[in-house]
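[1] What follows is a predicted structure for the sequence shown.
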Amino acid sequence: MLVQFTRWFWGSVRFRIEGSAERFFNHCARCGIVLWGMQAGETPGAWIRAGQYSQLLGCARSAHCRLRVEEKRGLPFRTYWLRRRKGLVTGAVLGAVILTILSQQVWCVQAQGLESITQEELQAACREIGLVPGAWRSSVDPLQAEQQLMLRFPHVTWLTVNTQGSAVYIELSEGVEKPDMDTWKQPGNVKAAASGQIVRLEVYAGTPVVNVGDAVTADQLLISGVMEDPYGNVSLRHASGRVIASTVREFSAQIPMTETIEEPSGQIISRRSASFFDLRLPLTLTEEPGEGWEKESVRTVLRANGVELPVSWLEETWREVSVRERLLTPEEALEAARAEVERQKSALKGLTVLNGKESISQENGVLYYTLHAQCEEDIAVETEILVNSPN
């Protein structure tokens, strides 16, 4: 089997002898030329390795014989046509070399299980630790990458990094962030965040120092963290609770009667580029426009069998916008002012507006809006007891 493969690899030539075959074979034996499949009779001939056929010409002249090639076999004759296409051979060799090099690199990094963590945040963390497309696979340590990513995202319950071929897969599960237990260990009071009259009192821990119906001022003590048992022993605790009070709030907003709007002018510029790993190849000669343009981009990543390849296509669409001033109607300005006041009310904890009175005025191109509201809200705010304070 090995002999046959060697003959096929180097190529073999079957030739016919015209003249005295015995004399020719004797000359070949003296010269140490190896032949096989020798035949005598009416059509004498033999097989020889293709590279040694030229050595037979001297033996044929000495034996007064002529040689005729009858058959050619083997790899050199199968690939003979490639000798006239050197560019094709060079390209195939370079392609094999490039493919071998690329197979040793990371082509893509894919993540599963993202919830509060965005894809951009995870990609930024991967770039910091060198886990990016184009990195050498030999430099990727999955265990070390897991530890580094866990340090960057402490609220992740578990995280694994696996390599499969030229792809890196990150799987993670996000957990609920643990509360700060140290806060509950610190002794503290509950004070009033605003002035008002208490309508409901819910004490979870501590000693209440006010009652329902009492009027309180801002920063007044509501629930004390100082606890005293029946024997007169005093201890400090972290007070907590809800104190619902009737309060008076004033919300205001100032809305200019003119607004700046942007409108498309209709002029559009398209730019295209291709990316190979971190190398960006522009496919258009159009330069990026300056200010006054809005950009929309769509990136298409090539995939094979569900795996992202390090090749992507980016198409950018730039639209020119013109800026102009528009005069608001009183109704539009009032609606914007009310929306701003609603945002202010939503920022307050547990606020309920019972009734309110609006005040509207317009001066120097500005709408002034004020809402005087009767509210109910949780005015409890926890504060720390400074045990070591000199006061």
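    Happy to help now that I have it. Numbers count the residues shown, from 1 in each chain.
[2] Could you use CA atoms for every contact and neighbour count after this?
    OK.
[3] Could you name the helices and strands sitting against the longest strand anywhere in the chain?
    Counting by DSSP state E, the longest strand found in the chain is strand 307-327. Applying 3 or more Cα pairs under 8 Å, 6 or more residues apart in numbering; DSSP states H and E, we find strand 307-327 packed against strand 108-112, strand 258-276, strand 293-304.
[4] so how far is the next helix-or-strand element following the second one from its chain's centroid?
    Note on strand 258-276: by DSSP states H and E, the next helix or strand toward the C-terminus is strand 279-282. Taking Cα atoms, centre = their mean, to the nearest Å, one finds the center of strand 279-282 at 19 Å from the center of the full chain.
[5] and what of stretch 142-150?
    The answer for stretch 142-150 is 16 Å, by Cα atoms, centre = their mean.
[6] How about stretch 314-330?
    With Cα atoms, centre = their mean, you get 31 Å for stretch 314-330.
[7] Could you do stretch 71-80 as well?
    So, by Cα atoms, centre = their mean, the centroid of stretch 71-80 is 52 Å from its chain's centroid.
[8] Give me the contact list for that stretch.
    7, 8, 9, 10, 11, 12, 13, 14, 15 (Cα atoms under 8 Å, 6 or more residues apart in numbering).
[9] Can you tell me which of these has the most neighbours?
    Of all the contacts of stretch 71-80, residue 12 has the most neighbours under the rule other Cα atoms under 10 Å, reaching 23 neighbours.
[10] Just confirm that residue contacts residue 46, I think it does.
    No: counting by Cα atoms under 8 Å, residue 12 does not reach residue 46; the two are 10.3 Å apart.
[11] which residue is nearest the middle of the chain?
    Ranked by distance to the mean C-alpha position of the chain (Cα atoms, centre = their mean), the top residue is residue 123 at 3.9 Å.
[12] so which strand or helix has that one?
    Assigned by DSSP H and E, residue 123 falls within helix 119-128.
[13] For the helix or strand following that helix, enumerate the helices and strands it packs against.
    Scanning forward in sequence from helix 119-128 by DSSP H and E, the next helix or strand is helix 142-152. Under the contact definition 3+ Cα pairs under 8 Å, 6+ apart, helix 142-152 sits against helix 119-128, strand 156-164.
[14] try 10 Å
    helix 119-128, strand 156-164, strand 167-174 (3 or more Cα pairs under 10 Å, 6 or more residues apart in numbering; DSSP states H and E).
[15] okay, now the one to match up with it:
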Amino acid sequence: MFLTLWNYLRGYVIVEVSGFSMERFINLAVNNNIYLWDIQEKDHKIYFKTGIEDFKRLKPHAKKARCRFKAKYKKGFPFVAYKYKKRKMLTIGSVLFILMIWMLASFVWLVEVEGNERISSLDIITSLEAKGYSAGKLKTKLNLREAETYLINQYPDIVWAGIKFEGTRLLVQIAEIVPKPQMNDENVPCNIIAKRDALITYIATYKGMPLVKKGDTVKKGDVLVAGQMPLGIDDPNMYFTASRANIKGKTTYYMQGEASIQQMSKDYTDHVSRKYSLKLFNKLIPFLNQKVSFEYYDRVITTNQLRITKLFPLPFAFEVEERLEYVPVITEITEQDAKDQLLARLWEDLSKNLSDTAIILKRDVFFSKTGNAISAILSVIAEEDIGYAVELQNEGEN
């Protein structure tokens, strides 16, 4: 690849040779240190490439071998420069274009975040912008190691942050802390705490001192099994252990909501109004805005950022805002359909609060109607695991 680039920069000629002693001509040229490459024979003629200076040295050898040769094609930068040397404005424009690209490549024009799951990318980008790490900043003015430290201090869930330049992109890579599992280490002293209000239906304690029994009512946060207990009946000294128990309780959930018998849907038409804008740096410049002649519409915005390559986004973007007209259509459903839809929505929301091991014991729903609105209260009684381990912070406390 380097040799190809070098030959292009110094220029070369594709030579066509004809005659009766073409092989002798090639041998004479090579023996006199004339560099030839890509030698090919086609249609009783020989073609090869050679440098500009070496081409001038071929004449005496062609005469000695009684061959004819000519420059079939001229390639390389010297010939391009000669062709355009009289077009000064084109040359100046090309130089200015290269300088502009070089200047634009010295800035950051896009910030992207990778590796995040729980933390929003928008929150991370907003935090960096508040500290001056945003699009439009000169690369040499940004201290990436300082930005990494800032992110780690700003977000406790970030255990590692790496920031680097990729072309004109500022790529932020982070690793989040893995959440601690609810189950405790068997060697770490802990209490078992109630997740929520419940009526104890079953308790089997394997380690620790139970503080409740079947039939007891507990509140969220109550200690169900203590991780500290006396050494014996006559020994008041306490020792600590990792509590383990299987505790089930009867829990109650409520969810309420409302639905209307009259529901609105959107009937989209073929009418579309568009607004075209050019985004330069962080400024939006509209240059064509079609009139909106309808009352109801949805907006769809499409932004196409100009890039030289994937790694070199530029601070220019073409934005199209489409306004899609729709006609609001009011439809009236039956009262039973409204109840079914409302019940399905309430159950979906309530199910998010149930544990994976929950067994539904009873489910009741109460409907009421006011005008065109249907209200509902969904109540669920379930049996589920209600205990979770909480590490004892101070083992020295009695």
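    On my side now, so go ahead. Note that this is a predicted model, so its numbers are computed, not measured.
[16] Can you give me the TM-score here?
    Put the two chains on top of each other and the TM-score (TM-score structural alignment, normalised by the length of structure 1) is 0.61; 303 aligned residues with a Cα RMSD of 4.3 Å.
[17] ok now the next helix or strand after the longest strand of structure 1, how far from the chain's centre?
    Remark: after strand 307-327 of structure 1, the chain's next helix or strand is helix 330-346, criterion DSSP H and E. Taking Cα atoms, centre = their mean, one finds the center of helix 330-346 of structure 1 at 39 Å from the center of the full chain.
[18] which residues make contact with helix 330-346 of structure 1 from outside it?
    Helix 330-346 of structure 1 is contacted from outside by 249-259, 327-329, 351-353, 358, 360, 362, 366-371, using Cα atoms under 10 Å, 6 or more residues apart in numbering.
[19] gap between whichever helix or strand comes after it and the chain center?
    Downstream of helix 330-346 of structure 1, the next assigned helix or strand under DSSP H and E is strand 352-363. Here strand 352-363 of structure 1 shows a centroid-to-chain-centroid distance of 48 Å under the convention Cα atoms, centre = their mean.
[20] Same question for stretch 378-388 of structure 2.
    In terms of Cα atoms, centre = their mean, the centre of stretch 378-388 of structure 2 is found 37 Å from the chain centre.
[21] likewise stretch 202-221 of structure 2?
    46 Å.
[22] how about it: buried residues?
    Buried residues in stretch 202-221 of structure 2, counted by 16 or more other Cα atoms under 10 Å: 202, 203, 208, 209, 210, 212, 218.
[23] and if you look at stretch 335-352 of structure 2?
    For stretch 335-352 of structure 2, by 16+ other Cα under 10 Å, it's 335, 338, 339, 342, 343, 345, 346, 347, 350.
[24] Which one of these is nearest to residue 176 of structure 2?
    Nearest to residue 176 of structure 2 among these: residue 350, at 29.0 Å, using Cα to Cα.
[25] and that closest one, what pairs with it in structure 1?
    The alignment partner of residue 350 of structure 2 in structure 1, by TM-score structural alignment, is residue 344.
[26] Would you mind measuring from the residue lying farthest from the centre of structure 2 to residue 166 of structure 2?
    What lies farthest from the middle of structure 2 is residue 64; by Cα atoms, centre = their mean that is 69.6 Å. Computed as Cα to Cα, to the nearest Å, the residue 64 of structure 2 to residue 166 of structure 2 distance reads 58 Å.
[27] for residue 89 of structure 2, same thing?
    33 Å.
[28] mind checking how far the aligned partner of residue 354 of structure 1 in structure 2 is from residue 198 of structure 2?
    Matched to structure 2 by TM-score structural alignment, residue 354 of structure 1 sits across from residue 361. Going from residue 361 of structure 2 to residue 198 of structure 2 by Cα to Cα gives 14 Å.
[29] overlap in contacts of these two?
    With Cα under 10 Å, 6+ apart, residue 361 of structure 2 and residue 198 have common neighbours 250, 251, 252, 382, 383.
[30] Narrow the residues you listed to those in strands?
    Taking DSSP E, the ones among these that sit in strands are 250, 251, 252, 382, 383.
[31] Rebuild those as CSV, extending it with distance to residue 138 of structure 2 and neighbour count.
    Listed next are those as CSV, based on distance: Cα to Cα, whole Å; neighbours: other Cα atoms under 10 Å:
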residue, distance to residue 138 of structure 2, neighbour count
250, 61, 22
251, 58, 21
252, 58, 18
382, 59, 21
383, 60, 23
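[32] Quickly check those residues for the two that are furthest apart.
    Spatial extent of these (Cα to Cα) is set by the pair 252 and 383 at 8.9 Å.
[33] For residue 314 of structure 1, which non-adjacent residue is closest in space?
    residue 299 (4.4 Å; Cα to Cα, 6 or more residues apart in numbering).
[34] tally of neighbours for the one you found?
    Neighbours around residue 299 of structure 1, by other Cα under 10 Å: 14.
[35] residue in structure 2 matching it?
    Checking with TM-score structural alignment, residue 299 of structure 1 has residue 303 as its match.
[36] from memory residue 193 of structure 1 sits against residue 219, does it?
    Yes: counting by Cα atoms under 10 Å, residue 193 of structure 1 touches residue 219, with 5.9 Å between them.
[37] Pull up the overlap in contacts between the two.
    Joint contacts of residue 193 of structure 1 and residue 219 (Cα under 10 Å, 6+ apart) are 379, 380, 381.
[38] Touching, the second one and residue 196? I think so.
    What that stands for is residue 380 of structure 1. No: here residue 380 of structure 1 does not reach residue 196: they are 11.4 Å apart, not a contact under Cα under 10 Å.
[39] so what sits against both of those two?
    244, 245.
[40] can you tell me which residue in structure 2 aligns to residue 122 of structure 1?
    Checking TM-score structural alignment: residue 122 of structure 1 goes with residue 124.
[41] scratch that, residue 309 of structure 1
    Per TM-score structural alignment, residue 309 of structure 1 is aligned with residue 313.
[42] Over to residue 267 of structure 1?
    So residue 267 of structure 1 corresponds to residue 271, using TM-score structural alignment.
[43] ok, its match - contacts?
    292, 293, 294, 297, 323, 324, 325, 326.
[44] let's go with 6 Å and repeat that
    residue 325 (Cα atoms under 6 Å, 6 or more residues apart in numbering).
[45] Ok, residue 203 of structure 2 next?
    So residue 203 of structure 2 contacts 246, 247 (Cα under 6 Å, 6+ apart).
[46] Could you do residue 328 of structure 2 as well?
    Contacts of residue 328 of structure 2 (Cα under 6 Å, 6+ apart): 265, 266.
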